[in-house]
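**Q** The following comprises the amino acid sequence and a computationally predicted model.
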Amino acid sequence: MKQKQKQKQRITRITEGTLVVGVDIAKKIHVARAVPWIFVVLAWHKDCVFHSDREGLMKLTAWMTE
């Protein structure tokens, strides 16, 4: 029950300025996708494909701040 309450709290913090980033993780290469607060996939924004290393995480960080 506590987990469900935490999830509800996180959802209530989402505003128009919130960008949700989901990551599909794999062993070596991951893919991230950004979704705006209204949960419509940003078709104009390409997914971020990155490796599981420092360089890859830096790439992901740069992609999220664009």
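**A** Arrived safely.
**Q** contacts and neighbour counts: CA atoms only from here.
**A** OK.
**Q** Quick check: which element contains Val49?
**A** strand 48-51 (DSSP states H and E).
**Q** May I ask which helix or strand encompasses Val35?
**A** Short version: Val35 belongs to strand 29-36, going by DSSP H and E.
**Q** buried sites along that strand?
**A** Neighbour-count burial for strand 29-36, counted by 16 or more other CA atoms under 10 Å, picks out 30, 32-36.
**Q** Take this one as well and set it beside the first:
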Amino acid sequence: MYTELILNNNNIMIIMMMMMMIMMMMVVVVGVMMMMMMMMMMMMMMMMMMMMMMMTKMTTTTIIKIIES
């Protein structure tokens, strides 16, 4: 009786540990995905900023050329 109880308790503990491990893995995966998304967003923002800068540069140069001529 007593030994059975201990075994059952141990099994529950093992299951709990497994569940915790799975949860941790899920959290880590979600975190990594979020980080990747953030990185992608940052990259996109940087690209957009660069494009905007290039566009403004081009427009300013063209305007200056027009004014000069």
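**A** Sure thing, it's come through. Predicted model only: the values in this text are computed from it and were never measured.
**Q** Put one on top of the other, what's the TM-score?
**A** With the length set by TM-score structural alignment, normalised by the length of structure 1, the two chains reach a TM-score of 0.23; 18 aligned residues with a CA RMSD of 2.2 Å.
**Q** what's whatever helix or strand comes next after the strand holding Val49 of structure 1 packed up against?
**A** Counting by DSSP H and E, the next helix or strand C-terminal to strand 48-51 of structure 1 is helix 54-65. Packing contacts for helix 54-65 of structure 1, counted by 3 or more CA pairs under 8 Å, 6 or more residues apart in numbering; DSSP states H and E, involve strand 48-51.
**Q** cutoff 10 Å now
**A** In terms of contacts (3 or more CA pairs under 10 Å, 6 or more residues apart in numbering; DSSP states H and E), helix 54-65 of structure 1 is packed against strand 19-24, strand 29-36, strand 48-51.
**Q** Report the buried residues of that helix.
**A** Per 16+ other CA under 10 Å, helix 54-65 of structure 1 contains these buried residues: 56, 60, 63.
**Q** Let me see the contact set for the first one.
**A** The one in question is Gly56 of structure 1. Applying CA atoms under 10 Å, 6 or more residues apart in numbering to Gly56 of structure 1 gives the contacts 29-30, 48-50, 62.
**Q** The second one too?
**A** With contacts defined as CA under 10 Å, 6+ apart, the neighbours of Leu60 of structure 1 are 23, 30-32, 48-51, 54.
**Q** Val23 is in contact with Leu57 of structure 1, correct?
**A** No: taking CA atoms under 10 Å as the definition, Leu57 of structure 1 is not a contact partner of Val23, at 11.6 Å.
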